[in-house]
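A.B. asks: what's the 3D shape of this:
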Amino acid sequence: MSRKIYVFDTTLRDGEQVPGAKLNKRQKLEIAQQLAKLGVDIIEAGFPCSSPGDLEAVKAVSEQVKGPIITGLARAVNQDIDMVWEAVQHAERPRIHIFLGSSDVHLSKKLRQDRESALSMAVDAVRYAKRFCEDVEYSTEDASRTDFEYLCRIVDAVIRAGATVVNIPDTVGYAVPEEFGDLIRRLKENVQALDKIVLSVHCHNDLGLAVSNSMAAIRNGANQVECTINGMGERAGNASLEEIVMLLRTRHASYGAHTDIRTEEIYRTSRLVSRLMNIPVQPNKAIVGSNAFAHSSGIHQDGILKDRTTYEIMKPEDVGVRQNKIVLTARSGRAALRHRLNDLGYTLESDQFERVYNRFLNVADRKKEIAGQDLRSIVEIELTKVTETYSFHSLQIMSGNTMVPMASVTLTREGKQHTDAAAGNGPVNAVFACIDRIVGQQGILTDYDLKAVTMGKDALGEAMVRVEIGDVVYSGIGTSPDVIEASARAYLNAYNRFFANSH
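C.D. replies: I've put the predicted structure just below:
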């Protein structure tokens, strides 16, 4: 009989801890509604004690998103637990999630506590949470580096205190599959009470083993897996939801387990998270990368044309990827564009469509054909935009290998144009300096990436930047057939996110 694996999605909490990926309340709510449509069992909507904004966002998700269990994270202190309950109490199915370090390195270096006091703290926290909520999850932070006998004592004690879910995290991605699977098996053998509650795992990807460790845990008896869309998360990220789900579906005979995820919503969810967090998905990312179902080898193409199963173990449509070769040009009207957007899975409001249409025309005037990847990039960047304090108008560049690069940039604010000029050590640097001068801020560029969205000399360029403004990192993305313009739009996008966050 197939065993159900509960999918605990922490994109809105652990996934959001990526620098530059901060979401506002509206964005969190939009992602949470899509996660519910995807069919996740639990949504960890945030860390309410981290900020008033996160508290309000978790409240909004709890009140408006129906279906999944809604939870928030709390340290093992009463004040945190109070705030989580304040945030999730109106959820259709609320849960309080508590964590506390359990490894000796966490106890001695971070918490400055001994094992017995930490154990007492854990039990007291679970008992306190049970006053408010029947469903309480407890996480033994850094479990994979915790003394096994002590870990057993903690797990047994918090279950006796009322925990309904116990989570075993590989917090720093230290485990390897054989060891981690064995840890789960030994825990189930030594703590009999685990048979009465949900045993969860939460794996990080520091050594690239988050999914492998999660699957080893499932094979050895874990029945909840904590993961994120696109593997987003702290440092190298978390276990990827889409990879775990499709592993269980594609290799069902090997694992004898399933999820209730609606897999046809995977790609749409991936793109939404990428767009709202302004974090591109790497092309070779399993399941959702742009190359995941692409074939360039002549031998592969020949096999695919004869039978797709020769080189594909999953159908693209099973994860919501639509294969379509329709190409748009500047002569394509609104009807053709809307039809193509529908084919790609986008349903836009009228104002959103007009923004996309205007940007489409702007790009199509300079690029012969607009392929699917071009259009996806245009749509996702236009929909990512927060309310624009400044909008891009134009730029001019003077550059060469024997002169100091100069740039002039014009931005629009409240209908009024603002122009400034600056020199730089390159044309992109000069453009960024112009934007700094116009907006009256001094941004520090911490990351810059430029790639071609499609192939060919007239390929659409996509620029991604991360800019530190006032001790906070903001990300931005921009596209254009002109890579300097794409860079300018990305840098301005980051500033507009800063201004939106400041209001």
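A.B. asks: could you use CA atoms for every contact and neighbour count after this?
C.D. replies: Will do.
A.B. asks: leaving out chain neighbours, which residue sits closest to T171?
C.D. replies: D142 (4.8 Å; CA to CA, 6 or more residues apart in numbering).
A.B. asks: so how far is V165 from I229?
C.D. replies: Distance, I229 to V165, using CA to CA, to the nearest Å: 22 Å.
A.B. asks: of those two, which one has the most company?
C.D. replies: Between I229 and V165, counted using other CA atoms under 10 Å, the more crowded position is I229 (27 against 23).
A.B. asks: so what's the closest residue to the more buried one other than its chain neighbours up against?
C.D. replies: Nearest residue to I229, sequence neighbours excluded (CA to CA, 6+ apart): L241, at 5.4 Å. Going by CA atoms under 8 Å, 6 or more residues apart in numbering, L241 touches V7, D9, C227, T228, I229, N230, G231.
A.B. asks: give me that answer again for 6 Å
C.D. replies: By CA atoms under 6 Å, 6 or more residues apart in numbering, the contact set of L241 is C227, T228, I229.
A.B. asks: same thing with A292?
C.D. replies: Counting by CA under 6 Å, 6+ apart, A292 makes contact with A286.
A.B. asks: so it: helix, strand or coil?
C.D. replies: Assigned state for A292: coil (three-state reduction, DSSP: H, G, I helix; E, B strand; the rest coil).
A.B. asks: how much space between it and K315?
C.D. replies: 11 Å.
A.B. asks: mind listing the helices for the stretch 51-200 of the chain?
C.D. replies: Applying DSSP state H, counting those that start in this stretch to the stretch 51-200 of the chain gives helices spanning 52-64, 78-88, 104-105, 115-130, 148-161, 177-190.
A.B. asks: output those as CSV; include the columns mean neighbour count and distance to H300.
C.D. replies: Converted to CSV, those look like this (neighbours: other CA atoms under 10 Å; distance: least, CA to CA, whole Å):
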stretch, mean neighbour count, distance to H300
helix 52-64, 21, 45
helix 78-88, 21, 50
helix 104-105, 16, 50
helix 115-130, 19, 55
helix 148-161, 18, 48
helix 177-190, 17, 32
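A.B. asks: indicate which one of the ones you listed is closest to A452.
C.D. replies: With CA to CA as the criterion, A452 lies closest to helix 52-64 of the helices of the stretch 51-200 of the chain, at 35.3 Å.
A.B. asks: please provide the structure for the following sequence as well, for comparison with the first:
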Amino acid sequence: MPSHRYRDVYDRVEVPLIHRDWPNARLTHAPLWVPVDLRDGNQALAEPMDPARKRRFFELLVAMGYKEIEVGYPSASQTDFDFVRLIAQTDIAPADVAIVVFTPARRDLIERTVASVRGIRNEVVIHMYTATAPTWRDVVLGKDIAELRELILSGGRDVLEFAGGLPNVRFEFSPEVFNLTEPDFVLDICDRMTTLWDATAQRPVILNLPATVEVATPNVYADQIEYMHKNLARRDSVILSVHPHNDRGTGIACAELAVLAGAQRVEGCVFGNGERTGNVDIATLALNLHAQGVDPMIDFADIDEIRRTVEYCTRLPIHERHPYVGDLVHTAFSGTHQDAIKKGMAEHRERAAASGIAERELEWRIPYLPIDPADIGRGYDAVIRVNSQSGKGGIAYLMHTEYGLDLPRRLQIDFARHVQAHTDDTGLEIAAAELRELFDRTYLDTTAGPVGLKEWRTTDACTEITLSIGTTTEHSEHHGIGPVEALTAALARVGFPVEVLGSTQQSIGAGNDGTAITYLEYRMGERTGWACGRSDSVLTASLAAVLRAANSGPGA
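C.D. replies: Below you'll find the predicted structure:
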């Protein structure tokens, strides 16, 4: 490894901090969380969000309780500009939610950014940034320190010219790549900006100090933040903010130590999306506080719905081992772990009964489970079902090795319930062939049921659906949506409302012998379940899965 090509950050940025208070500080309350999924996270997507996805994500953030949301980079794209205008022209943003928009320090782009927010009744934050680190000054901007200082101050004056008279507007400045910028220079420019913008306690300026590219251990970032915290002018009129990235995999630690060091505000993405290895994961940060007994001030009571929405909007999957939200984070495969969890749950119930305190109110101290899964909308079924199957041959392994089926993790858990019922009835181990037969009967059989798909066809403008219900048929036409959405709409019209929560497609085999299978998670009324479809095409398999869901009925 040619490690000699790289330099220790201490050789580039020496922090003049002698006495540190952050090592003795404690996290006692939540900072202000600012999700940047709609700007920074959106820019990092191979397929940026369309307007519908941006709106759905924004509504999720509002529902979760975020009070300040960065909604876009309105001078960078028409989609972002139009989304900001949508906020101005509708009531989708509650009155207590501040709207943040992002702009570089360039006059024409600042003017367009301010134009995008005119008419917004909420508090608005104009967030201006410029890179300040030496490599960026030399290679990207081609400016020395004096020239860069004037560029930033000129941008600040432009912000004042275009937005200074708007009573609901506050200002934010980010010295991009703060963590690689000389401390004295960045302190000087931040103080100049708070003077220029006349920061007061009534109208504070946000100074956001990004670890744009993570290059050092988290203690270095903590030192940098504490130095700024202790030396900024007008400190009582400044909201000190951080924006860590995750290049070294320590973005969470950087953010937590930065808050210990004096930061009051954290920018990041809900599940850590962003360029390269991502922005800091503010869901993990918030739930880390929850696990320490500190109210995170954000609602994660239905984390699976949050995950589904984020996956839909970003088109990115959440890893099964992702902290708190991953499908496997409350699952133990090890026999010793399973035994400890079972004993811990039993002891928890006994303590609750002896004390007269409800189990949901009792102190949580279960081995291997740092929080109660019920806090985030999870049951104990994943642990219990996987435990009950851990010695019965490996359902998922057999389905994959014998038949090539890669069942989604939650479908594995659902199927385990059916396998458990089968083995309880027979008292025998279940062989691979029996396992496949049970799977087909449970999730794939479309021969029985009150409703059938008699015919469907689609053109560029319309999808036609013909359903059979007993001896009658129902024909409907659907415009502007695809065949799967058209089928769910047609089923809803005849009393079979299927809500698709998520789907995964898989191809088995290759060429003319290939088979497509769709694994579909759905909701009908208060009931959720799984259905599958199989065909020679992904689309037909998806339609078959929806039809199977419609015919599953309560209790299937």
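A.B. asks: aligned partner of the residue nearest to I229 of structure 1 in structure 2?
C.D. replies: Mapped onto structure 2 by TM-score structural alignment, L241 of structure 1 lines up with I282.
A.B. asks: just G15 of structure 1 next, same as before
C.D. replies: Aligned partner of G15 of structure 1 by TM-score structural alignment: G41.
A.B. asks: then N223 of structure 1?
C.D. replies: In structure 2, N223 of structure 1 lands on Q264 (TM-score structural alignment).
A.B. asks: show me the contacts for its match.
C.D. replies: P31, L240, S241.
A.B. asks: need the buried ones from the residues you listed selected in PyMOL.
C.D. replies: Selection of the buried residues among the contacts of Q264 of structure 2 in PyMOL, burial being defined by 16 or more other CA atoms under 10 Å:
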select buried, resi 31+240+241
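A.B. asks: which residue of structure 2 sits opposite V158 of structure 1 in the alignment?
C.D. replies: Aligned partner of V158 of structure 1 by TM-score structural alignment: M193.
A.B. asks: and the gap between that match and L151 of structure 2?
C.D. replies: Distance, M193 of structure 2 to L151 of structure 2, using CA to CA: 12 Å.
A.B. asks: in structure 1, which helix is the longest?
C.D. replies: For structure 1, the longest helix by residue count, based on DSSP state H, is helix 483-502.
A.B. asks: can you get me a residue count around I508 of structure 2?
C.D. replies: 15.
A.B. asks: can you pull the contacts of it?
C.D. replies: Contacts of I508 of structure 2 by CA under 6 Å, 6+ apart are G514, T515.
A.B. asks: please apply the same query to the one 10 residues further on.
C.D. replies: The neighbourhood of T518 of structure 2, defined by CA under 6 Å, 6+ apart, consists of T504, Q505, C532, G533, A541, S542.
A.B. asks: mind checking which of the helices of the stretch 51-200 of structure 1 is nearest A407 of structure 1?
C.D. replies: The nearest among the helices of the stretch 51-200 of structure 1, by CA to CA, is helix 52-64 at 38.3 Å.
A.B. asks: tell me the angle of that closest one relative to helix 78-88?
C.D. replies: 40 degrees (axes from the mean of the first three to the mean of the last three CA atoms, to 10 degrees).
A.B. asks: could you list every helix and strand in contact with helix 52-64 of structure 1?
C.D. replies: helix 78-88 (3 or more CA pairs under 6 Å, 6 or more residues apart in numbering; DSSP states H and E).
A.B. asks: what's the angle from the helix it packs on to helix 115-130?
C.D. replies: Per the same axes, to 10 degrees, the angle that helix 78-88 of structure 1 makes with helix 115-130 is 30 degrees.
A.B. asks: structure 2: matching residues for helix 78-88 of structure 1?
C.D. replies: Here helix 78-88 of structure 1 aligns to structure 2 at residues 107-117, judged by TM-score structural alignment.
A.B. asks: mean shift between the matching stretch and structure 1?
C.D. replies: Mean deviation of stretch 107-117 of structure 2 from its aligned counterpart in structure 1 after superposition (mean CA distance after the TM-score superposition for structure 1): 2.2 Å.
A.B. asks: quick one: the strands in the stretch 351-500 of structure 2, in order.
C.D. replies: Applying DSSP state E, counting those that start in this stretch to the stretch 351-500 of structure 2 gives strands spanning 451-458, 462-469, 472-479, 499-508.
A.B. asks: assign a three-state SS to E267 of structure 2, would you?
C.D. replies: E267 of structure 2 - assigned by three-state DSSP - is strand.
A.B. asks: rewinding a little: make sure the match of G15 of structure 1 is indeed in a helix.
C.D. replies: Yes. Judged by three-state DSSP, G41 of structure 2 forms part of a helix.
A.B. asks: coming back round to it: what's the match of V158 of structure 1 in contact with, if anything?
C.D. replies: Here M193 of structure 2 is in contact with no residue (CA under 6 Å, 6+ apart).
A.B. asks: tally of neighbours for the residue nearest to G379 of structure 2 when sequence neighbours are not counted?
C.D. replies: Spatial nearest neighbour of G379 of structure 2, excluding adjacent residues (CA to CA, 6+ apart): P373 at 6.1 Å. As a burial measure, P373 of structure 2 scores 18 neighbours (other CA under 10 Å).
A.B. asks: how near is the aligned partner of P373 of structure 2 in structure 1 to R308 of structure 1?
C.D. replies: Using TM-score structural alignment, the equivalent of P373 of structure 2 in structure 1 is P316. Applying CA to CA, the value for P316 of structure 1 to R308 of structure 1 is 10 Å.
A.B. asks: now do the strands in the stretch 401-503 of structure 1.
C.D. replies: Along the stretch 401-503 of structure 1, the segments classed as strands by DSSP E, counting those that start in this stretch run 406-413, 416-423, 444-452, 461-469, 472-480.
A.B. asks: tabulate those (TSV), appending mean neighbour count.
C.D. replies: Compiled in TSV, those are given as follows (neighbours: other CA atoms under 10 Å):
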stretch	mean neighbour count
strand 406-413	20
strand 416-423	16
strand 444-452	15
strand 461-469	24
strand 472-480	26
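A.B. asks: quick one: which of the ones you listed is nearest K25 of structure 1?
C.D. replies: Here strand 472-480 is closest among the strands of the stretch 401-503 of structure 1 (CA to CA), at 16.4 Å.
A.B. asks: tell me what that closest one is packed against?
C.D. replies: strand 461-469, helix 483-502.
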